[in-house]
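K.L.:
Need coordinates for the below:
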Amino acid sequence: MTRRPGLSVRLRLTLSYAAVILVTGALLLAAVWLFLLRYVPDQALIVRADTPLHGVFPVRSTLLRVFAPRAAALLGFLLVLGLLAGWFLAGRMLAPLTRIADAARAAGQGSLSHRIRMTGRQDEFRELSDTVDTMLGRLESHVAEQQRFAANASHELRTPLAISRALLDVARRDPRHDHAELLDRLHAANTRAIDLTEALLLLSRGTVSREPVDLSLIAEEAAETLLPLAEQRGITLEVTGGVAPASGSAELLLRMVTNLVQNAIVHNLPAGGAVTVHTGDDAGTSVLRVENTGSTLAPDLVPTLTEPFHRGTDRVRGDEHPGVGLGLAIVHSVVRAHGGTLGLCPRAGGGLLVTVRLPGTP
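P.N.:
Now for the predicted structure:
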């Protein structure tokens, strides 16, 4: 639908100021007529000299003949003054709004780094400016994160696809190639691509379904699933603690705990390591702790472990579980979607302590 062009806000404010001044002047002139001129006699009066009111009194018609043109000129002057002053004052008042509009227009054209940074007193425009700056900062951070994630995801997805294409090219050139080995390697590459795709879908979810869950039951299920992997590596896997009621998606929370336990097993000592999973309730907050042994982690490495596709190169792991670099990134995404917090702390003797806190339920 086509919108008809209307008056600008500045022009409307100018007309409003001028109208207020004009009406105020007209009311003052009306008050002069009502309380002064109406009591002037319309005919000449002769007053005796011995009275308090003596002298020459003007006639009402004479006063009106002199007063009316000057009153009209005064109203015209007030109108012009109202228009000029209103235009100037409206421009001064709307100048911050113009800056905010320029920033929004620049953001609409893709420039999210622009900030208003308005100074002066804390008023409505200053509050709106600070809100827009905060919004632009979050948008810039979100867009940068999405761009970095998309670039890394494209790179990671290209790897298993390139491996599959290379295997197929080898089989096409050599029909006598061992098909069993080819199928196994294709299956491994396809599995890696599927795992990566599922991980990307988990990271892209913005909302989760809500249902009562118990983190202790989820932890036991994840530990039971990964127990063969722990036994294969000679790692002791133990689940302790009590009930930890929470609200959220059981599927996503199971994936979260599974990723934590799997990371704790894979990034561990070559032999004789241990993984401890503990659940409990802390003043209405459901707590899950996953602790493992391993090599000593640098303090500056720990905050980067939740970034997508970032792998801790100093952590011990085996080649049979190359991973996709999304383990803790998925955990962080799931925890954030459930309104919880994720804490990473390197252990003094080596390894990592991961603490997940979720809002509890009665």
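K.L.:
contacts and neighbour counts: CA atoms only from here.
P.N.:
Will do.
K.L.:
Excluding chain neighbours, what is closest to L83?
P.N.:
A18 (5.1 Å; C-alpha to C-alpha, 6 or more residues apart in numbering).
K.L.:
Please report how far R121 lies from L11.
P.N.:
25 Å (C-alpha to C-alpha, to the nearest Å).
K.L.:
Do a quick rundown of the helices in the stretch 151-300 of the chain.
P.N.:
Using DSSP state H, counting those that start in this stretch, the helices of the stretch 151-300 of the chain run over residues 179-204, 215-232, 250-266.
K.L.:
and the ones you listed as TSV, adding mean neighbour count?
P.N.:
Converted to TSV, the helices of the stretch 151-300 of the chain look like this (neighbours: other C-alpha atoms under 10 Å):
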stretch	mean neighbour count
helix 179-204	15
helix 215-232	18
helix 250-266	22
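K.L.:
Out of the ones you listed, which is closest to R92?
P.N.:
Closest to R92 of those is helix 179-204 (C-alpha to C-alpha; 45.3 Å).
K.L.:
how far does the closest one sit from the chain's center?
P.N.:
Remark: helix 179-204 is offset 33 Å from the chain centroid, using C-alpha atoms, centre = their mean, to the nearest Å.
K.L.:
want to put them side by side, so please do this one too:
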Amino acid sequence: MDREPGLSVRLKLTLSYAGFLMIAGILLLAVVWVFLLRYVPEEIYIPARSEPPGFPGPPFVPDRDALERAFAPKVLAALAFLLVFGLVGGWVLAGHMLAPLSHITKATRLAGDGSLSHRIQLDGRNDEFRELADTFDTMLARLEAHVAEQQRFAANASHELRTPLAITQTLLDVARNDPNQDTGELVNRLHLVNTRAIDLTEALLLLSRADQRAFTREHVDLSLIAEEATETLLPLAEKHGLTIETSGDIAPTTGSHALLLQVATNLVHNAIVHNLPEGGTVWVRTHVRPKTVAFTVENTGKKLSAHLVATLVEPFQRGTERIRTDHAGVGLGLAIVKSIVQAHDGTLTLTPRQGGGLSVTVELPAAR
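P.N.:
Model (predicted):
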């Protein structure tokens, strides 16, 4: 944005300091005038006395005119000194006070040029400038992490989308070079690849929708959403020989019913497909807290390291040591959950269970 040139903040503060000092000096001199000179009469009459020859005359008593003539030059000199002192002192003091802004400006320019690794890190005790610098450093750290996450997401998404397209091209090339190949098998394989590409595209669209918060909020009950997701995935759990246990209280919150149902469905689905081969269990619970409501999904399974659990919410981080051969998904399940939860001003917590498996808790603001 083009702006007209103006005075610097340092010069404005200098003029403010000097002006304030001048006003204080004028007020002080006005007080002297009011409480001193106003009581001096304009003329002082001294009656004549008969004195012997050689005796000095009556003493000189200054009247108001004489005091004004003596007072005015001193006033002007004092005001001139105050003006010079105020300008010089104000310039030095303003420069000292605004010194932290130069560091903040430098960091801002570096960030504007694309360098997000620079930090201000102002020293000294806490004040307004240091609070601003600390806030800016925190913003830069979050922005750097977000940009890095977006870069990884773009790279992984490109790789994931390129894979089904490459497979499709390979199948078509083989079919073109071998006209006698069974078209039925080719169609089936193309259908599977195309279905996976569609699922990935829909997951990316859902993730983008959640990031943009493009949804209508309404009153929903997490316990009903958990029950709906559990009933939908119950046949899959029975197929894997798992048991699903549900419990909890009514947990009212506000948000999108469809997106929160997607959260519950993704969590329960992950708990089913990343479980023990047989005899595993999935626990689905809802909790009511003073200001929040929580939805927790736990499952049995292999022991997980804290490092692996910390990476599961990143897009396309499937956790290969937990993956089964079927229902593997597109690697966006927990990433979608995280995005939807953040869009609802909630928190997502993943904790490895001591006996193996994973515990995932979604905490959302309680509905008023």
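K.L.:
out of the helices of the stretch 151-300 of structure 1, nearest to D102 of structure 1?
P.N.:
helix 179-204 (31.8 Å).
K.L.:
who does the closest one touch, helix- and strand-wise?
P.N.:
Under the contact criterion of 3 or more C-alpha pairs under 8 Å, 6 or more residues apart in numbering; DSSP states H and E, helix 179-204 of structure 1 touches helix 124-173, helix 327-337.
K.L.:
Just say which of these is most tucked in.
P.N.:
Across those, averaging neighbours per residue (mean count of other C-alpha atoms under 10 Å) puts helix 327-337 on top, at a mean of 22.
K.L.:
Check structure 2 and tell me which residue is nearest its centre.
P.N.:
For structure 2, the residue nearest the mean C-alpha position is M139 (5.9 Å; C-alpha atoms, centre = their mean).
K.L.:
Give the equivalent position in structure 1 for that residue.
P.N.:
Counting by TM-score structural alignment, M139 of structure 2 lines up with M135 in structure 1.
K.L.:
In three-state terms, label S359 of structure 2 for me.
P.N.:
strand (DSSP: H, G, I helix; E, B strand; the rest coil).
K.L.:
Which residue, other than its chain neighbours, is closest to the aligned partner of it in structure 1?
P.N.:
Using TM-score structural alignment, the partner of S359 of structure 2 in structure 1 is L353. Once flanking residues are discounted, L353 of structure 1 sits nearest to E291: 4.4 Å by C-alpha to C-alpha, 6+ apart.
K.L.:
mind checking how far that neighbour is from G323 of structure 1?
P.N.:
20 Å.
K.L.:
now G273 of structure 1
P.N.:
On the measure of C-alpha to C-alpha, G273 of structure 1 and G323 of structure 1 end up 20 Å apart.
K.L.:
quick one: which of those two has more around it?
P.N.:
G273 (20 against 17; other C-alpha atoms under 10 Å).
K.L.:
contacting residues for the more buried one?
P.N.:
G234, I235, T236, N292, T293, G294 (C-alpha atoms under 8 Å, 6 or more residues apart in numbering).
K.L.:
Just put those residues in JSON lines and tack on distance to Y39 of structure 1 and neighbour count.
P.N.:
Putting the contacts of G273 of structure 1 into JSON lines (distance: C-alpha to C-alpha, whole Å; neighbours: other C-alpha atoms under 10 Å) gives the following:
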{"residue": "G234", "distance to Y39 of structure 1": "113", "neighbour count": "16"}
{"residue": "I235", "distance to Y39 of structure 1": "110", "neighbour count": "24"}
{"residue": "T236", "distance to Y39 of structure 1": "109", "neighbour count": "16"}
{"residue": "N292", "distance to Y39 of structure 1": "101", "neighbour count": "28"}
{"residue": "T293", "distance to Y39 of structure 1": "104", "neighbour count": "24"}
{"residue": "G294", "distance to Y39 of structure 1": "104", "neighbour count": "27"}
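K.L.:
What's the match for L305 of structure 1 in structure 2?
P.N.:
By TM-score structural alignment, L305 of structure 1 lines up with L312.
K.L.:
what's the answer for R105 of structure 1, then?
P.N.:
In structure 2, R105 of structure 1 lands on R109 (TM-score structural alignment).
K.L.:
repeat for V257 of structure 1
P.N.:
Aligned partner of V257 of structure 1 by TM-score structural alignment: A264.
K.L.:
Alright, calling it a day.
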